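Asks: sequence and predicted model, in that order:
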Amino acid sequence: MTLPSEVHVQLARMEEARRETQRQLDQIDRQIIRRMTALIPRLQPKRIGYRHGKPPDGQAFLERYRSHLAALTAERQPEIDALSWRLAHQDQAIAVLRVRHGLVLPRVA
């Protein structure tokens, strides 16, 4: 049988590993956002058409933005999937440990 202090140490380690995995996912998200922010000026349409009486096409900009975002996300998708899988399993392992040792947090309604 494990001592309560050992269980708390193990739980703390598991929670820290989960936080690290979440930080990695957040970092990927920030990197994608940073790259998209840098791409925005290049996605803007040339202003030549507006001088000839045509307003800029906002829909075309959104389509270009979405396609670039999808491409950047697809590049990182295997990494995102692996980290998401790991995060889900860490959550499950933490929940099992809490239930097994009676450390379940009360639900807030």
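Replies: That came in fine, so what should we check first?
Asks: can we go C-alpha only for contacts and neighbour counts from here?
Replies: Will do.
Asks: how much space between Ala60 and Leu43?
Replies: 9 Å (C-alpha to C-alpha, to the nearest Å).
Asks: those two: who's more crowded?
Replies: Leu43 (16 against 13; other C-alpha atoms under 10 Å).
Asks: alongside the first one, take a look at this:
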Amino acid sequence: MNPSPDRRVQLCRMEAARRQTQRQLDIIQRQITRRMTALIPTLQPRRTSYRRGKPPDPRAFLERYRSNLAALTAERQPEIDALSRKLVRQDRAIAALRDRRGISPSP
């Protein structure tokens, strides 16, 4: 069955809106990554403790890294959750339109 041109236009618009939502989610992830990258030098252990004979503890660095990452992610979590829910709704709507109109998924 060949879908009408207006249905194809509607599907294209829905797919474009989905791509935009995914882009917004990706931007948030990149912003978190960029902020964590900027924080890494501040998370490094102070060199003075190593001079006193005890080597720096790598687990302490990972612990500080993970806690800062969790804090940054928690800060943006409501936005991430809202966009994720929107993405799921858009996926369902696109799939439902394709099923109703017999349109095969685009590559």
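Replies: That came through, no problem. Keep in mind that what you see is a predicted model, and the values were worked out from it rather than measured.
Asks: quick check: neighbours shared by Ala60 and Leu43 of structure 1?
Replies: With contacts defined as C-alpha atoms under 8 Å, 6 or more residues apart in numbering, no residue is adjacent to both Ala60 of structure 1 and Leu43.
Asks: with structure 2 overlaid, report how far the longest helix along structure 1 is off on average.
Replies: Ranked by number of residues, the top helix in structure 1 under DSSP state H is helix 58-100. Mean deviation of helix 58-100 of structure 1 relative to structure 2 after superposition (mean C-alpha distance after the TM-score superposition for structure 1): 0.3 Å.
Asks: distance between that helix and the chain's centre?
Replies: Remark: helix 58-100 of structure 1 is offset 5 Å from the chain centroid, using C-alpha atoms, centre = their mean, to the nearest Å.
Asks: which strands and helices sit next to that helix?
Replies: Secondary-structure packing of helix 58-100 of structure 1 (3 or more C-alpha pairs under 8 Å, 6 or more residues apart in numbering; DSSP states H and E): helix 4-43.
Asks: how big is the offset of the helix it packs on relative to structure 2?
Replies: Here the mean offset of helix 4-43 of structure 1 against structure 2 after fitting is 0.3 Å, by mean C-alpha distance after the TM-score superposition for structure 1.
Asks: what's the first helix or strand after that helix?
Replies: helix 48-51 (DSSP states H and E).
Asks: hmm, who's touching that next one?
Replies: Pro55, Pro56.
Asks: mind redoing it with 10 Å?
Replies: Lys54, Pro55, Pro56, Asp57 (C-alpha atoms under 10 Å, 6 or more residues apart in numbering).
Asks: and the third one, what's its match in structure 2?
Replies: Under the alignment by TM-score structural alignment, Pro56 of structure 1 pairs with Pro56 in structure 2.
Asks: surely its match is in contact with Arg47?
Replies: Yes - counting by C-alpha atoms under 10 Å, Pro56 of structure 2 touches Arg47, with 8.1 Å between them.
Asks: list the contacts of the match of Pro56 of structure 1.
Replies: For Pro56 of structure 2, the contact set (C-alpha under 10 Å, 6+ apart) comprises Gln44, Pro45, Arg46, Arg47, Thr48, Ser49, Tyr50.
Asks: which helix or strand contains it?
Replies: Per DSSP H and E, there is no helix or strand for Pro56 of structure 2.
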